[in-house]
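>>> one predicted model, sequence on top.
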Amino acid sequence: MPVSLVPTTGSTTDGAGTGTSASAETEAPAPTRTRPAIITPPRTTEATRPATVTGRYHVLESYGDSFIGEVLLTNRTGTGQDWVVTLTYPGTLRTSWLESLPQPTLVQRGDTYTWTSSVPLAASSTGQLRFHFDRSGGSDNPDACSVNGQSCS
């Protein structure tokens, strides 16, 4: 006997006028429609991880058409830490250097400069990443500055 895919109403009337349930032999049970369960993961409060290396931007020297700036890197942890400094500035970079430490690698994409440590910054120490830019638009301040994804102060 073919199976119906149309839901049934559930009861029929026999010859005596009493209501009876439809026979399983004559009709397939009505399909049950259920909604999929919506599972909401429990909310967790992840502790904010402190920045392992922080950076503070400031200008060391300002000239008529250029300036020397610095990102002071600080590692307050008890172990050496790698770091990445990202600076966005529309002027032309003349040169950059890391004072008294092994030099980082530098990648430029448009107005964004990214320096990546070649060795970890020692525990509880600082490093001075310095750069000489031709001034653009009269400002010595970058459009953006971050160390390991955290904004410079």
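Right, received. Where do you want to start?
>>> all contacts plus neighbour counts: C-alpha atoms, from now on.
Noted.
>>> how many other residues sit next to the residue lying closest to Asn148 once chain neighbours are set aside?
Take Asn148 and drop its neighbours on the chain: the residue closest to it by C-alpha to C-alpha, 6 or more residues apart in numbering is Val84, 5.1 Å away. Neighbour count for Val84, taken as other C-alpha atoms under 10 Å: 19.
>>> who are the contact partners of Val84?
114-117, 147-149 (C-alpha atoms under 8 Å, 6 or more residues apart in numbering).
>>> list buried residues within those residues.
114-117, 147-148 (16 or more other C-alpha atoms under 10 Å).
>>> out of those residues, which is nearest to Ser96?
Trp115 (9.4 Å; C-alpha to C-alpha).
>>> next one for the comparison:
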Amino acid sequence: MSGMRRAPRPSHGPAAIASSPWIVVGAGVVVMVVLLFVALGAYRGRSPARDGGPPPAGLPLPQAPVSPSGLSPTPLPENSALLPGLSPRASGLPPSAPVTPVTSRPSTVGPTVTSTSARTPIRPPQQQPSAVSGRYRVVQSFDGGFIGEVLIVNASGVDRGWTVRFEFAGGRLVTTWVEGVPQGTLRQFDGGFTYVSGVDVPAGGSVALRFHLERASSTPRGCTVDGARCSGF
């Protein structure tokens, strides 16, 4: 037995660690795992405060904003309308009246119907009868002509002037006259004449205009006094 040698035992201590590096690596991994679990436990223990719970100690509590004048803001009514830039909460102005939206009503466009049954027919003004009238007659007939007369009668209550227009077919006017008064103005035209009085006819009175016609019919084509037709033919 003396000739057999025992195998040398591995030495413990720093020399053994240096000769086996995997031991160092395994120890490091174990340490890291332990630190990771410790960190996770600490993170879970710091959970945020629930809603509605008291704030953490040491934090200042939020306070309501104070208006520049030192007064608290006026609460708004429930149905009040807020206008951009004019909100009482932002500027401190009193709440404005609610704004009512304006809606336009559709207009009905269509043809306008005008009732003609309700219209009163417009009648032309009736011509009032002239206050001065005339009456024609033949005073004297002779060979080659005759003497005619227009009697002017004034039925009004005031003196009036007058104008006679006499038309005849063919022939020739010789002369005209009014007996006993100043003569008027005579104007001749083809187939007739007009005579404007020189003196007014007195109210309720009359005056006779006479004329001499040659080679003319005793029945005139037309005779008027102030536009009214003469009678007697």
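Okay, I see it. The shown structure was predicted, so the numbers you read here are calculated from the model rather than taken from an experiment.
>>> TM-score for this pair?
The TM-score (TM-score structural alignment, normalised by the length of the first structure) is 0.69; 124 aligned residues with a C-alpha RMSD of 2.7 Å.
>>> and the furthest pair within the contacts of Val84 of the first structure?
Among the contacts of Val84 of the first structure, Ser117 and Gly149 lie farthest apart (C-alpha to C-alpha), at 14.1 Å.
>>> could you find the counterpart of the residue nearest to Asn148 of the first structure in the second structure?
Mapped onto the second structure by TM-score structural alignment, Val84 of the first structure lines up with Thr163.
>>> which among the buried ones among the contacts of Val84 of the first structure gets closest to Leu72 of the first structure?
Val147 (10.0 Å).
>>> what sits against the closest one?
53-55, 83-86.
>>> quick one: which of these has the most company?
Of all the contacts of Val147 of the first structure, the highest neighbour tally under other C-alpha under 10 Å goes to Gly55, namely 26 neighbours.
>>> I'd say that residue and Leu73 touch.
Yes - counting by C-alpha atoms under 8 Å, Gly55 of the first structure does reach Leu73; the two are 4.6 Å apart.
>>> which residue lines up with Ala90 of the second structure in the first structure?
So, by TM-score structural alignment, Ala90 of the second structure is left unmatched.
>>> next, count neighbours for Ala90 of the second structure.
With other C-alpha under 10 Å as criterion, Ala90 of the second structure counts 11.
>>> helix/strand/coil for it?
Under DSSP: H, G, I helix; E, B strand; the rest coil, Ala90 of the second structure falls in the helix class.
>>> matching residues in the first structure for the lengthiest helix in the second structure?
In the second structure, taking DSSP state H as the definition, the longest helix is helix 21-45. Aligned by TM-score structural alignment, helix 21-45 of the second structure falls on no residue of the first structure.
>>> swap in stretch 131-144 of the second structure?
Counting by TM-score structural alignment, stretch 131-144 of the second structure corresponds to residues 52-65.
>>> over to stretch 197-211 of the second structure?
Using TM-score structural alignment, stretch 197-211 of the second structure pairs with 117-131 in the first structure.
>>> which positions in that stretch come out as buried?
In stretch 117-131 of the first structure, counting by 16+ other C-alpha under 10 Å, buried: 117, 121-123, 126-131.
>>> cool, and stretch 50-59 of the first structure?
52-58.
>>> turn those residues into JSON lines, including secondary structure and distance to Gly64 of the first structure.
Listed next are the buried residues of stretch 50-59 of the first structure as JSON lines, based on DSSP: H, G, I helix; E, B strand; the rest coil; distance: C-alpha to C-alpha, whole Å:
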{"residue": "Thr52", "secondary structure": "coil", "distance to Gly64 of the first structure": "36"}
{"residue": "Val53", "secondary structure": "strand", "distance to Gly64 of the first structure": "33"}
{"residue": "Thr54", "secondary structure": "strand", "distance to Gly64 of the first structure": "30"}
{"residue": "Gly55", "secondary structure": "strand", "distance to Gly64 of the first structure": "26"}
{"residue": "Arg56", "secondary structure": "strand", "distance to Gly64 of the first structure": "24"}
{"residue": "Tyr57", "secondary structure": "strand", "distance to Gly64 of the first structure": "20"}
{"residue": "His58", "secondary structure": "strand", "distance to Gly64 of the first structure": "17"}
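>>> which of these sits closest to Gly69 of the first structure?
His58 (5.8 Å).
>>> tell me the contacts of that closest one?
Taking C-alpha under 8 Å, 6+ apart, one finds 69-71 in contact with His58 of the first structure.
>>> kindly recompute the last result at 6 Å.
69-70 (C-alpha atoms under 6 Å, 6 or more residues apart in numbering).
>>> please apply the same query to the one 3 residues further on.
The neighbourhood of Glu61 of the first structure, defined by C-alpha under 6 Å, 6+ apart, consists of 67-68.
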